[in-house]
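# After the sequence you'll find the predicted model.
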Amino acid sequence: MQTSTKMLLELLVLALMAISCHAQGEAPIGAIELTLVHDAGTKGAVCLDGSLPGYHLDLGSGAGSNSWIVHLEGGAWCSDATSCAFRAGTHLGSSRFMNATVFQGILSSSPRINPYFYNWNRVKVRYCDGGSFSGDAEFPMLGRSPITKEFQILYFRGQRIWEAVMEDLLARGMSDASRALLSGESAGGLASLIHCDSFRELFFEDVEVKCLSDGGIFLDIADINGYLFAQSYFRKVVNLQNIGKNLPRECTVERDNGQCFLAQYFLEGIYTPVFILQSTYDTYQIQNFLVPSSEDPLRKWIPCKNNPRLCSVSELKVLQEFHFGMLHALHPIESFTTWGAYLVSCFCHTQSQENFQWDGTSRIAGMSVVDAIGQWAYRGVGTKYVDCPYPCNPTCRSRS
């Protein structure tokens, strides 16, 4: 597929993500202000455009005062200088475009919406490196924005951002935590798995530390025409941002770096307890990797991609194969007694960051995602909830 087409696809994804973000201006009621990591620049820990990284912190209270949840924001990736230059002019590549944010879902301060974590110290780490907080290229690169036509110096320093933010949070009281949970959604969910064990190592041995990945399992699959689009795409991300040196060595000695960026190939090496929250019909992967627009020039898949009830028999067969492929990739964790999972057959991408998905309506065998994660976090219950194939679950919700 042509590079220009790939770039346009990435720009489209970024544009769609930007729709849900607040416009610059007055912060909404209850919004948490952005905290910049002021000494990060001296360590080279900067966003794509060279601006300082940041996070939002809402302090805990009462019984949750010594418990911390650190959530890594998601937002796809960039795989070449042009798409990264475009990204550098958005909140996904520069703190200059980041606003105060209202915490929802697993970060909400409402005991009704978020009964298990509402009074914890809740942190949202902003995503501005385009490489799942994992890149570490020594030298910057020059890229030209396809929108402004201006040249932009680009920095790929996600690993340093991770380290600088963690150091700052430890100094702000996280070092005294009795319980800590690293979570993330989408690209941040992948990052929560990549950094899970290093997060564990930040704390004393008696601190209860766990990790949660929401929509962070990206499959190494062929698209509808047999092209390994996902593998090729992630290989470019890894090579561009010098991520390879931060990937698990036990994986990279056997596989391509692009594959080792995908959690299905390094999950078994994580020793910290993990909860996998994942749709087995992940809409992001279906739309961008399984059926990318470049492989559907006649747009025959558009109705099915937008609404599974409009899928033909042959199209639904492809989606069911994706579902079972996800279950196969996660099969090894079945025997992990301290791990939990909630693998739902609803068509969605992430489920923990918005109230409408986190409110307990969608269920697997009567269990809500809120209670499944909460019971695992507090009681160490390593239960795996696995949904039956679409369309068996009547509790699924969507914006439509």
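Nice, thanks for sending it over.
# from here on, contacts and neighbour counts on C-alpha atoms
Fine.
# How are the strands of this structure distributed by residue range?
In the chain, strands defined by DSSP state E lie at 35-36, 54-58, 67-72, 121-125, 141-144, 151-154, 179-185, 208-214, 274-279, 340-344, 363-364, 367-368, 384-386, listed in chain order.
# Distance to residue 46 added to those strands, as JSON lines?
Below are the strands of the chain laid out as JSON lines (distance: least, C-alpha to C-alpha, whole Å):
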{"stretch": "strand 35-36", "distance to residue 46": "11"}
{"stretch": "strand 54-58", "distance to residue 46": "10"}
{"stretch": "strand 67-72", "distance to residue 46": "16"}
{"stretch": "strand 121-125", "distance to residue 46": "13"}
{"stretch": "strand 141-144", "distance to residue 46": "14"}
{"stretch": "strand 151-154", "distance to residue 46": "10"}
{"stretch": "strand 179-185", "distance to residue 46": "20"}
{"stretch": "strand 208-214", "distance to residue 46": "24"}
{"stretch": "strand 274-279", "distance to residue 46": "28"}
{"stretch": "strand 340-344", "distance to residue 46": "34"}
{"stretch": "strand 363-364", "distance to residue 46": "40"}
{"stretch": "strand 367-368", "distance to residue 46": "38"}
{"stretch": "strand 384-386", "distance to residue 46": "38"}
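# how about those, which one is nearest residue 100?
Among these, the nearest to residue 100 by C-alpha to C-alpha is strand 54-58 (7.8 Å).
# Give me the helices and strands touching that closest one, please.
Here strand 54-58 is seen to pack against strand 35-36, strand 121-125 when contacts are counted using 3 or more C-alpha pairs under 8 Å, 6 or more residues apart in numbering; DSSP states H and E.
# also this one, for the comparison:
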Amino acid sequence: MRSKLICCVVLAFAFFRTYCGQNQSKLVLLQNPQNAKCLDGTAPGYYFSQGYGDGQNKFLLYMEGGFYCNGQTEQEILENCYQRSFTDVGSSSKWNQTYMDNGIFSPLQRYNPLFYNWNRIFIKYCDGTYYQSSRDPVIYKNKTLNFRGSDNFKEIVEDISQRYELKNSSIVVLAGGSAGGQGSYFWSQYLRNYLPSTIKMVASPDCGFNVQLNPALQDKNPVWVDFITNRKREIIQPQGCPYLHDDINLYKCFLTEYIINQINIPVFFISSLYDQFFIDTYLQIDCINSKNALVGCTDQQQAKIENMRQKLYGAISLIRPVKKNWGMWAVSCVLHVFSQGLAYNNQVYQVPEDSQITPSLALKSFIEAVEQDKPLDNFYFIDELAYPYNVRCNGLQSLSQQ
């Protein structure tokens, strides 16, 4: 009996190792890139997982997040980027050879009901400029820093196309989380123009919908934009921002509500109206506990957080009547990025409450409607409740109690 049990355990372990090995995305670094470089000069790249079955001709391109090299002066920008160049979001030198994640990258259908068998591509972020920069290198503290985010994205897309026949696909979804979510807004129209018109395309940013919360930390000032573009602002994506040469309003080119007219494709975005990153970084409020609950906030802090929700809610609501081919899912609970974790298909996160509409289900329904040429004007899932009244995900109860 004991020997049979040991045998079963060994076989199960072998199966698990084989299964995981077959379903891990493999690292692809650009070979002999023309201009593309990470901050430290190493080659940029992505992780690739082969599609199969009815997903073998469909592509998910997901842009990694990781904030940016911020600064109000060139010195601050350089110092920030210099420190970043020693990390995984500034260098490819220590990237793992394989990648496997939950959420939108899971190979398991029960966790990832739409994309589990698609060609899944995780684009690594190593330029620190929201994939927007293109300029000559700068030597700082005896280290050469490269600002090639725009070149990185273009050459990665071309590499994917050459290796895996991206231009022969039936549908392409450009998604991303956090800074990658903003990147997927910025680059969606470029990718649409790059692909043949016969290919359907959707953009799906996750927690990349931004509003002005803290100008000192968030607004892309003229110094920052001119530095990363070498004063050639026209390279900023999406092209055609009406504020590009207006120094006072330049920051609007990096906020979704002001660039929607430059994005003429179906978009389905995922958001938290109480985005944890916004609260921590932009509002600089620290009253979120380990269960993602707002506990111990002062009245003043709570008022600032609620003002943030109202700004996000207002900006999102204004888009609905203007962009009939846009959909949205926004919940009144504290989190940052749903698509790269178990929250993506977790019944804890539903909009409206008790509707069973998770981020994964909402996005799946939207993309299937695009594939079937159905109307897109009714995919609007925005939480009308303020915190903490969506009790499923307010963090004030354990998941086992919910």
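Received it, and whenever you're ready, just let me know what you need. Bear in mind the structure is a predicted one, so any value in this text is a computation, not a measurement.
# Tabulate the strands of structure 1 (CSV), appending mean neighbour count and distance to residue 357 of structure 1.
Listed next are the strands of structure 1 as CSV, based on neighbours: other C-alpha atoms under 10 Å; distance: least, C-alpha to C-alpha, whole Å:
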stretch, mean neighbour count, distance to residue 357 of structure 1
strand 35-36, 16, 27
strand 54-58, 23, 21
strand 67-72, 26, 17
strand 121-125, 23, 18
strand 141-144, 17, 37
strand 151-154, 19, 35
strand 179-185, 25, 13
strand 208-214, 26, 12
strand 274-279, 26, 12
strand 340-344, 25, 12
strand 363-364, 22, 11
strand 367-368, 16, 10
strand 384-386, 19, 17
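# among the ones you listed, which is nearest residue 82 of structure 1?
Residue 82 of structure 1 lies closest to strand 141-144 among these, at 5.4 Å (C-alpha to C-alpha).
# Turn the helices and strands packed on strand 54-58 of structure 1 into TSV, columns for distance to residue 180 of structure 1.
Shown next, in TSV, are those (distance: least, C-alpha to C-alpha, whole Å):
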stretch	distance to residue 180 of structure 1
strand 35-36	20
strand 121-125	9
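# Just to check, residue 214 of structure 2 is in contact with residue 280?
No. Counting by C-alpha atoms under 8 Å, residue 214 of structure 2 stays clear of residue 280, with 11.5 Å between them.
# those helices in structure 2, which residues are they?
Applying DSSP state H to structure 2 gives helices spanning 2-23, 74-84, 149-164, 179-194, 215-218, 222-229, 256-259, 276-277, 299-319, 359-371.
# Quick one: closest of the ones you listed to residue 345 of structure 2.
Of all the helices of structure 2, it is helix 359-371 that lies closest to residue 345 of structure 2, at 5.2 Å by C-alpha to C-alpha.
# I'd like to know which elements the closest one is packed against.
Applying 3+ C-alpha pairs under 8 Å, 6+ apart, one finds that helix 359-371 of structure 2 contacts strand 200-206, strand 267-275, strand 326-335.
# Make a markdown table from these and add distance to residue 110 of structure 2 to it.
Below are those laid out as a markdown table (distance: least, C-alpha to C-alpha, whole Å):
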| stretch | distance to residue 110 of structure 2 |
| --- | --- |
| strand 200-206 | 20 |
| strand 267-275 | 20 |
| strand 326-335 | 20 |
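# nearest to residue 109 of structure 2, of those strands?
With C-alpha to C-alpha as the measure, strand 200-206 is the member of these nearest residue 109 of structure 2 (19.2 Å).
# Would you mind getting the average deviation of that closest one from structure 1?
Compared with structure 1 after fitting, strand 200-206 of structure 2 has a mean deviation of 0.5 Å; criterion: mean C-alpha distance after the TM-score superposition for structure 1.
# what does that strand correspond to over in structure 1?
Using TM-score structural alignment, strand 200-206 of structure 2 corresponds to residues 208-214 of structure 1.
# From residue 370 of structure 1, how far off is the equivalent of residue 88 of structure 2 over in structure 1?
For residue 88 of structure 2, the aligned position in structure 1 is residue 91, judged by TM-score structural alignment. Distance, residue 91 of structure 1 to residue 370 of structure 1, using C-alpha to C-alpha, to the nearest Å: 29 Å.
# out of these two, which sits in the busier spot?
Ranked by neighbour count (other C-alpha atoms under 10 Å), residue 91 of structure 1 and residue 370 place residue 370 first, with 24 against 19.
# Residue 59 of structure 1 versus that one, what's the distance?
Distance from residue 370 of structure 1 to residue 59 of structure 1, by C-alpha to C-alpha: 21 Å.
# Could you do residue 337 of structure 1 as well?
Separation of residue 337 of structure 1 from residue 59 of structure 1 (C-alpha to C-alpha) stands at 32 Å.
# Who has more neighbours out of those two?
In terms of neighbours (other C-alpha under 10 Å), residue 59 is the more surrounded of residue 337 of structure 1 and residue 59; the figures are 17 against 13.
# when you align them, which residue in structure 2 goes with that one?
Matched to structure 2 by TM-score structural alignment, residue 59 of structure 1 sits across from residue 50.
# circling back: please identify the deepest-packed of the helices of structure 2.
Most buried of these, by mean neighbour count (mean count of other C-alpha atoms under 10 Å): helix 179-194, with a mean of 23.
# and it, what other elements does it pack with?
Applying 3+ C-alpha pairs under 8 Å, 6+ apart, one finds that helix 179-194 of structure 2 contacts strand 58-63, strand 171-177, strand 200-206.
# how big is the offset of it relative to structure 1?
Mean deviation of helix 179-194 of structure 2 relative to structure 1 after superposition (mean C-alpha distance after the TM-score superposition for structure 1): 0.7 Å.
# Report the distance from that helix to the chain centre.
Computed by C-alpha atoms, centre = their mean, to the nearest Å, the chain-centroid distance of helix 179-194 of structure 2 equals 10 Å.
# which residues touch that helix?
62-68, 125, 130-131, 174-176, 201, 203-209, 237-238, 256, 262-265 (C-alpha atoms under 8 Å, 6 or more residues apart in numbering).
# what do you get for stretch 382-400 of structure 1?
Stretch 382-400 of structure 1 is contacted from outside by 320, 323, 334, 336-348, 357, 361-365, 372, 376, using C-alpha under 8 Å, 6+ apart.
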